[in-house]
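need coordinates for the below:
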Amino acid sequence: VLADPRQQAEQIATLTSYWGGFGFCFFFCSA
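As a prediction, the model looks like this:
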């Protein structure tokens, strides 16, 4: 049984923004 779709979407958005920012920083820090 899936959790609340709204909560799941919120969690996915948080993970996406987190990894997006991490990759962005890593790219410029290593450049």
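
rest of the way, CA atoms for contacts and neighbours
Fine.

ranges for the helices of the protein?
Remark: helices assigned in the chain by DSSP state H are 5-30.

report how many residues lie close to residue 28.
8 (other CA atoms under 10 Å).

correction: residue 15
12.

repeat that for residue 23.
Residue 23 has 12 nearby residues by other CA under 10 Å.

list the contacts for it?
With CA atoms under 8 Å, 6 or more residues apart in numbering as the criterion, no residue contacts residue 23.

one more to line up against the first:
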Amino acid sequence: MKNIQSSKSYDVQRPYLILFCATMLGVLTSTLIQ
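I've put the predicted structure just below:
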């Protein structure tokens, strides 16, 4: 039961992690261009 719940919360957090990485990459790229 615990394993299912922990994996569920991980699946929920994963898109936010990808979005955060993409945002940071975009900020770094825009800073380098300027």
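
quick check, central residue of structure 2?
residue 17 (1.1 Å; CA atoms, centre = their mean).

look up how far residue 23 of structure 2 lies from that one.
10 Å (CA to CA, to the nearest Å).

how about residue 9 of structure 2, what's its match in structure 1?
Matched to structure 1 by TM-score structural alignment, residue 9 of structure 2 sits across from residue 4.

same question but for residue 28 of structure 2, I mixed them up
Residue 28 of structure 2 maps onto residue 23 in structure 1, by TM-score structural alignment.

how about residue 19 of structure 2?
So, by TM-score structural alignment, residue 19 of structure 2 is matched to residue 14.

now do that match against residue 25 of structure 1, distance only.
Taken as CA to CA, the span from residue 14 of structure 1 to residue 25 of structure 1 is 17 Å.

coming back round to it: show me what contacts the residue nearest to the centre of structure 2?
Contacts of residue 17 of structure 2 by CA under 8 Å, 6+ apart: none found.

also the one 4 residues further on?
Shown in contact with residue 21 of structure 2 (CA under 8 Å, 6+ apart): no residues.

distance of it relative to residue 27 of structure 2?
From residue 21 of structure 2 over to residue 27 of structure 2 (counting by CA to CA), the distance is 10 Å.

sweet, I'm off.
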